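Novice: Structure here, sequence nowhere to be found:
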């Protein structure tokens, strides 16, 4: 753990130290650029407000990402079973990434109000593509010799999918999952910026309007910590779901 995280922590520590020295020497106003020490101090002083706004963000992230996973798995499995669907849906999946979420999000607020639904839809739109493509490519990259062996033994299409294609797609799925989970938090923050009653996004917006740059950066730090935590949890889930893959890549 120390060997893996040590270099990254060292770089972060050096950057924070350089930031602290630069702010102290230059005497820049805290409203423009607060020091890391001030960000930490004010973040701790307003910890209750930060926590109260973190919970709605975590909630909407979890719900939106769950919806995205359900839809992504449904589409990917359907595409794997039907070559016609693969040819029909793949161009649409690619085209979906050309849609500017920054333009669609306000429309979702107009259509569905300031409740949970528009924020869930924004997160699903942001995370759906990487998970779906990761699964489709993972299914397609399955060992053909193993599939042929099961076919020669009389296994049906569903059995081949269950025992060969599904396990073979797991490494690709978890790679795409790690990409998507960071997008999910970003999507939740952006959706709250567009329209929300609570959440880290609305907290940042309110503090920015009051020129509390220190609290904005404190909320950014909380968002980063949340993203890193969710990113790390994907490795734990992968170890539980695919112990064979862990054993082959020690």
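Specialist: That came in fine, so what should we check first? Note that this is a predicted model, so its numbers are computed, not measured.
Novice: make it CA atoms for all contacts and neighbour counts henceforth
Specialist: OK.
Novice: Give me the next element, helix or strand, following the helix or strand that contains residue 160.
Specialist: Assessed by DSSP states H and E, residue 160 sits inside helix 157-160. Per DSSP H and E, the first helix or strand lying C-terminal to helix 157-160 is helix 166-194.
Novice: elements contacting the longest helix along the chain?
Specialist: In the chain, ranked by residue count with DSSP state H as the criterion, the top helix is helix 47-81. Judged by 3 or more C-alpha pairs under 8 Å, 6 or more residues apart in numbering; DSSP states H and E, helix 47-81 is in contact with helix 83-96, helix 116-140, helix 166-194, helix 200-209.
Novice: structure B:
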């Protein structure tokens, strides 16, 4: 905990300094609130309007967590299949790369046409942004297994299944958690984008209503909440990594 504090006070100090400069510039230049609200006004709106905002927040958290779990599970499953069946990897890997070249904001309206305005198209959007980092990170972890350890396992008579479960899988965990961290932050962004498709509540809906009514302070409230959620998800994955990958920290 002390190490976290020692490493975290510098970025926190820089953030406070930026907010202070922002506050001073807005007040000195007398910038209207609908154009650029001061941090104090944003904080006030966040506190005063929390009761109205909380329902949207809970909806987005549930959607983000659900989509993250599904997307990462699919990404990990795809990575294992591609690793264990090299011929499938040769055929499918280029398609995975191409799938990431389709903008989600363009694909989202098509998902509404195909699957309606329910939760399914929203989960698909989050899954699409979450599975790819996990797949690539896990594949990289599998490939980076030390060759001398593979040679030792083969000399010991290990089967292909034992090679994967006892060596390649544990070795891939650090890389896998790197992909999970990226997907954790993407899941919030994917949830907000999916809520623009026609949801009844969520941070994306709150942001759209605030923007259309020129409530810029509420737009910034939504932006700050999205950033905080992303950091919380990232921190949760980091704590899980420290707990599960103890052998790397000890080494």
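Specialist: Nice, I can see it. Note that the structure is a prediction, hence the values are computed from the model and not measured.
Novice: sorry, back to before: which other helices and strands does the helix holding residue 160 of the first structure contact?
Specialist: Using 3+ C-alpha pairs under 8 Å, 6+ apart, helix 157-160 of the first structure sits against helix 144-152.
Novice: Would you check how far apart the closest residue to residue 68 of the second structure other than its chain neighbours and residue 109 of the second structure are?
Specialist: Distances taken as C-alpha to C-alpha, 6 or more residues apart in numbering place residue 187 nearest to residue 68 of the second structure, at 5.7 Å, with adjacent residues excluded. The spacing between residue 187 of the second structure and residue 109 of the second structure, counted by C-alpha to C-alpha, to the nearest Å, is 18 Å.
Novice: Take the helices and strands packed on helix 47-81 of the first structure and write them to a markdown table, including mean neighbour count and distance to residue 10 of the first structure.
Specialist: Shown next, in a markdown table, are those (neighbours: other C-alpha atoms under 10 Å; distance: least, C-alpha to C-alpha, whole Å):
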| stretch | mean neighbour count | distance to residue 10 of the first structure |
| --- | --- | --- |
| helix 83-96 | 13 | 39 |
| helix 116-140 | 23 | 31 |
| helix 166-194 | 22 | 23 |
| helix 200-209 | 20 | 28 |
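Novice: Just send those back as TSV, with distance to residue 24 of the first structure too.
Specialist: Output for these, formatted as TSV (distance: least, C-alpha to C-alpha, whole Å):
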stretch	distance to residue 24 of the first structure
helix 83-96	47
helix 116-140	39
helix 166-194	31
helix 200-209	22
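Novice: closest one to residue 2 of the first structure among these?
Specialist: helix 166-194 (21.4 Å; C-alpha to C-alpha).
Novice: Where in the second structure does that closest one fall?
Specialist: On the second structure, the counterpart of helix 166-194 of the first structure by TM-score structural alignment is residues 169-197.
Novice: and if you look at stretch 208-219 of the first structure?
Specialist: Against the second structure, stretch 208-219 of the first structure falls on residues 211-222 (TM-score structural alignment).
Novice: for stretch 115-122 of the first structure, same thing?
Specialist: Going by TM-score structural alignment, stretch 115-122 of the first structure sits over residues 118-125 in the second structure.
Novice: Tell me the residue in the second structure that is farthest from the middle.
Specialist: In the second structure, the greatest distance from the average C-alpha position (C-alpha atoms, centre = their mean) is reached by residue 155, at 41.0 Å.
Novice: which residue ends up closest to the midpoint of the first structure in space?
Specialist: residue 181 (1.9 Å).
Novice: what residue of the first structure matches up with residue 18 of the second structure?
Specialist: Under the alignment (TM-score structural alignment), residue 18 of the second structure pairs with residue 15 of the first structure.
Novice: What's the local residue count around its match?
Specialist: By other C-alpha atoms under 10 Å, the residues close to residue 15 of the first structure number 12.
Novice: Now it: which helix or strand?
Specialist: Using DSSP H and E, residue 15 of the first structure maps to helix 2-26.
Novice: and that helix, what other elements does it pack with?
Specialist: For helix 2-26 of the first structure, the packing partners by 3+ C-alpha pairs under 8 Å, 6+ apart come out as helix 36-45.
Novice: gap between the helix it packs on and the chain center?
Specialist: 26 Å (C-alpha atoms, centre = their mean, to the nearest Å).
Novice: Relative to the second structure, which residues correspond to it?
Specialist: With TM-score structural alignment as the criterion, helix 36-45 of the first structure aligns to 39-48.
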